[in-house]
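Engineer: give me a model of this one.
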Amino acid sequence: MRQVYAVRCPSYDQARQQMERLLSLCGGMAQFAQPGEDIVVKVNLLRPAPPEKAVSTHPAVAGAVSALIAAQGARAVLCDSPGSGYPYTESTLRSLYRQCGMEEAAERSGASLNFDLSSREVALPQGRLIRRAEVISPVLDADGVINVCKLKTHVFMGMTGAVKNHFGIIPGLGKVGFHAKLRDRELFARMLLDLCGFVSARLHVMDAVVAMEGDGPGESGRPRPVGWLLASEDAVALDYVACRMIGQEDSPVLRAAESFWGFDPLKVELVGASMEELFVPNFLLPCRREGMLGKATGLGAPVQRLLASALSSAPRIDHRRCVGCGICERSCPQGAISLAGGRAAVDRSRCIRCYCCHELCPQAAVLLRHEK
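Structural biologist: The predicted structure is shown next:
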């Protein structure tokens, strides 16, 4: 069985106490960190945003995990590479850590903040889809990784959780290339699972104290108090439980895990709570519309792609909010966005509906609509 553990955590003020309870269900932090080891705490730091926005892993959760690592005599390193619209530079990381609350979390827990900007191309010998990738060096050099993700909706992938958080091991703007090559959600999911399998994190922890609902995972989503902390040694099992919590039935990650990695949802065991207790009623899912129409009707891949393009929401720019920062332009894998007169403009004929622009815009100026 693949165990997923859950404990209630009504507020972040209780994060340290409840994290200790959660880890005790998992067998204690001694199972995942040994004295003298360097442990990367792989948080979700999509972009610079205050913790109350629910855009990133909350610093109280990251700090609680880091403090438990330090208590084992190991060294915790808070680490992530931000979204593709942000260059992977020291100044970007400093802004990210400061605004997301990770500076304070590191100070309180004794963790360090990663400023190693190097990366290396590595082989992924167990990869089902990709066999090589450029990966940030701190993850490669660590003795172990603990993945501390955030429960959020995701317009492109449905939900971002334990598996999706591994995309952050790709340095900065390097993420753009994956979106350009893997436009189909099913292929993108297989890539994420390959990265997840390569990292082989010792433990996956999910911050579901305050989740994000609606058109996440960025500024257009909205915080939703949920009140749980979850953990598992299996990222896919954790995501399976999270999807059931929020009523997300359309998960390309779970489909790919069943098809290519042998995942069996019947072998997931929930410990510490029932699924009925975890379920969040009326959780607002993202607006993506094409769903599984092509697959449900048995149509071929070309027709499925046409249907996806015709039925999905296309981005448009709200010029009242746009400040011309250029983040959307840098993040677009197709070069479909340009700046004209200090404002962004989208060439919809080139748009592949990856929604990176919507995900990363700090002004919520990229809107989604059903294109008729």
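Engineer: contacts, neighbours, all on C-alpha from now
Structural biologist: Will do.
Engineer: separation between L266 and E233?
Structural biologist: 17 Å (Cα to Cα, to the nearest Å).
Engineer: higher neighbour count, these two?
Structural biologist: Neighbours were counted for L266 and for E233 using other Cα atoms under 10 Å; E233 has more, 21 against 8.
Engineer: just give the nearest non-adjacent residue to the more buried one, would you?
Structural biologist: L203 (4.6 Å; Cα to Cα, 6 or more residues apart in numbering).
Engineer: one more: R132?
Structural biologist: The nearest residue in space to R132 (Cα to Cα, 6+ apart) is A123, at 4.4 Å.
Engineer: for that neighbour, what are its contacts?
Structural biologist: Neighbouring residues of A123 by Cα atoms under 8 Å, 6 or more residues apart in numbering: R131, R132, A133.
Engineer: could you pull up the contacting residues of the nearest residue to H58 once chain neighbours are set aside?
Structural biologist: Nearest residue to H58, sequence neighbours excluded (Cα to Cα, 6+ apart): P51, at 5.7 Å. Residues near P51 by Cα under 8 Å, 6+ apart: T57, H58, P59, Q99, C100, G101.
Engineer: just C354 next, same as before
Structural biologist: Going by Cα under 8 Å, 6+ apart, C354 touches F156, H179, R183.
Engineer: helix or strand for the second one, which one?
Structural biologist: When you say that, I think you mean H179. For H179, the host element (DSSP states H and E) is helix 175-181.
Engineer: the stretch 251-372 of the chain: strands as residue ranges?
Structural biologist: Along the stretch 251-372 of the chain, the stretches classed as strands by DSSP state E, counting those that start in this stretch are 268-271, 313-317, 337-340, 343-346, 366-370.
Engineer: ok, the stretch 101-250 of the chain next?
Structural biologist: Counting by DSSP E, counting those that start in this stretch, the segments of the stretch 101-250 of the chain that form strands are 112-113, 119-123, 132-136, 144-154, 158-160, 203-214, 221-232.
Engineer: can you lay out those as a markdown table showing distance to I337?
Structural biologist: Converted to a markdown table, the strands of the stretch 101-250 of the chain look like this (distance: least, Cα to Cα, whole Å):
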| stretch | distance to I337 |
| --- | --- |
| strand 112-113 | 33 |
| strand 119-123 | 28 |
| strand 132-136 | 25 |
| strand 144-154 | 21 |
| strand 158-160 | 23 |
| strand 203-214 | 24 |
| strand 221-232 | 22 |
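Engineer: second input sequence below; structure requested for side-by-side comparison:
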Amino acid sequence: MTDLVVRPCPDYSTEGAYKALEEVLKPLGGLDWVTKGMKVAIKANLVGPFKPESAAVTHPALLAALTKLLRQKGAIVTVGDSPGGIYNKVYLDRVYAASGMKAVEAAGGSLNNDFSTAQADFPEAKVLKHFEYTAWLNKADAIIDFCKLKVHGMMGMSAAVKNLFGAIPGTVKLEYHYKYPDYNDFANMLVDLNEYFKPRLSIADAVVTMEGNGPTAGTPRHMGVLLASNSPYKLDLGCAALINLDRSKIPYMEAAYQRGLMPSDCSQLNIDGDLKTYVAKDFKNVAVRRDIALLLGDNVFTRILSKTAGALLRSTPMLDKGLCVGCAACAGLCPAKAITMINKKAVIDRKSCITCFCCQEFCPKGAMKVHRPLAAKLIGRL
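Structural biologist: As a prediction, the model looks like this:
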């Protein structure tokens, strides 16, 4: 049984994207599970009103190609996401326009225009036992998680598992950052979302990825590959290997591993394709604090130890004053209200900061950077 498929996709040309998607899905049985009239939700990464060339969003050429393949099977296709910001038609229309989503409509799909929310009870969850989510996903018979491979300031990597955080409505995400400031809890919250929604298929757009100051202000990097799996966790193992990032340095992957949801590394996967060909050993990742509770087990002692060591070892957001234009977007979005504007520059109250990196993710100028403290640099690979 194939766990992970890797196929080349050199560019986003219409024909190339279609053929590459066909090829990456074949070893998984293609889309033979799709029946006529089935409602399929494609959960894309549409983090904000970013152009496709920014490498911040799932590319429209790939979403259009998948829509076309699904329509050929008779499926009713809806593409959507809940980006950071207000979850309403006005803002989503901006996001759809900027990210090129007209291509999806041209391929016969629809863009989500249902902005209602629903409540979920999930007693089996580790942390997220009750939550609010975007109701459009309720209408789907199957969910396809089509993520964009990027660096992420808080979680280290944004791929399939992290992409389902987009099931949480707009500004409610900020509440969750404040509710789960502990990386262990936040990581398990992401895993809980994946266990609740259970995407039928997960695909990663790694044709052009984002390195450096991701997930929105980093540098596009061409890698020319697509990955697919029936498991978001196994897909993310492949994505992590691709950008030369160890599983243990990605909090949500460590959480999934501790819960027995994924193997320790790619050597335990049945991979169809040559993943090693595409590995970028010089990929510019960010250093993420790994909670001791994730590494040594979650108990009172490890949580106390984690908080004590955290002040010395955790990465923090740091302002590049030369890039800051004083727009105050960071101050408005900060869930902990730890940012104030002084002389038109953002000032962070370090005692209040919960290092969620929302400011870094949503700064329109990329002025917030991920800063790694000297102690962590000296220790090396913590």
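Engineer: quick one on the thing from earlier: the strands of the stretch 101-250 of the first structure: which one's closest to A105 of the first structure?
Structural biologist: strand 112-113 (9.4 Å; Cα to Cα).
Engineer: and the closest one, what does it pack onto?
Structural biologist: Where contact means 3 or more Cα pairs under 8 Å, 6 or more residues apart in numbering; DSSP states H and E, strand 112-113 of the first structure is packed against strand 75-79, helix 102-109.
Engineer: export these to CSV and tack on distance to Q363 of the first structure and mean neighbour count?
Structural biologist: Below are those laid out as CSV (distance: least, Cα to Cα, whole Å; neighbours: other Cα atoms under 10 Å):
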stretch, distance to Q363 of the first structure, mean neighbour count
strand 75-79, 25, 27
helix 102-109, 22, 20
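Engineer: out of those, nearest to A314 of the first structure?
Structural biologist: Nearest to A314 of the first structure among these is strand 75-79; the distance by Cα to Cα comes to 32.5 Å.
Engineer: what does that closest one correspond to over in the second structure?
Structural biologist: Counting by TM-score structural alignment, strand 75-79 of the first structure lines up with residues 76-80 of the second structure.
Engineer: so how far does the matching stretch sit from its counterpart in the first structure?
Structural biologist: For stretch 76-80 of the second structure, the mean distance to aligned residues of the first structure following superposition is 0.9 Å (mean Cα distance after the TM-score superposition for the first structure).
Engineer: same check, this time on stretch 184-197 of the second structure
Structural biologist: Its aligned residues in the first structure lie a mean 0.9 Å from stretch 184-197 of the second structure after superposition (mean Cα distance after the TM-score superposition for the first structure).
Engineer: residue range for that stretch in the first structure?
Structural biologist: Under TM-score structural alignment, the match for stretch 184-197 of the second structure is residues 186-199.
Engineer: can you tell me what sits against that stretch?
Structural biologist: Identification of contacts with stretch 186-199 of the first structure by Cα under 8 Å, 6+ apart yields 124, 126-130, 139, 145, 157, 163-164, 166-167, 178-179, 182, 235, 252-253, 255-257.
Engineer: spit out the contact partners of D318 of the first structure.
Structural biologist: Applying Cα under 8 Å, 6+ apart, we find D318 of the first structure in contact with A365, V366, L367.
Engineer: ok, now which ones touch the first one?
Structural biologist: This points to A365 of the first structure. Counted by Cα under 8 Å, 6+ apart, A365 of the first structure has contacts I317, D318, H319, R320, R321, C322, H358.
Engineer: quick one: A257 of the first structure and S251 touch, right?
Structural biologist: No - using Cα atoms under 8 Å, A257 of the first structure is not in contact with S251; the gap is 10.0 Å.
Engineer: and T209 of the second structure, how close does it get to G224 of the second structure?
Structural biologist: Separation of T209 of the second structure from G224 of the second structure (Cα to Cα) stands at 9 Å.
Engineer: which residues does K73 of the second structure contact?
Structural biologist: K73 of the second structure neighbours (Cα under 8 Å, 6+ apart): L31, V34, T35, K36.
Engineer: P223 of the first structure now?
Structural biologist: P223 of the first structure sits next to E52, K53, A54, V210, A211, M212, E213 when contact means Cα under 8 Å, 6+ apart.
Engineer: the second structure: which residue goes with that one?
Structural biologist: Counting by TM-score structural alignment, P223 of the first structure lines up with P220 in the second structure.
Engineer: tell me which residues in stretch 291-306 of the second structure are buried?
Structural biologist: For stretch 291-306 of the second structure, the neighbour count (16 or more other Cα atoms under 10 Å) marks D291, I292, A293, L294, L295, T302, R303, S306 as buried.
Engineer: now the helices: where do they sit in the stretch 151-300 of the second structure?
Structural biologist: 160-163, 172-179, 183-197, 232-242, 251-258, 292-296, 300-313 (DSSP state H, counting those that start in this stretch).
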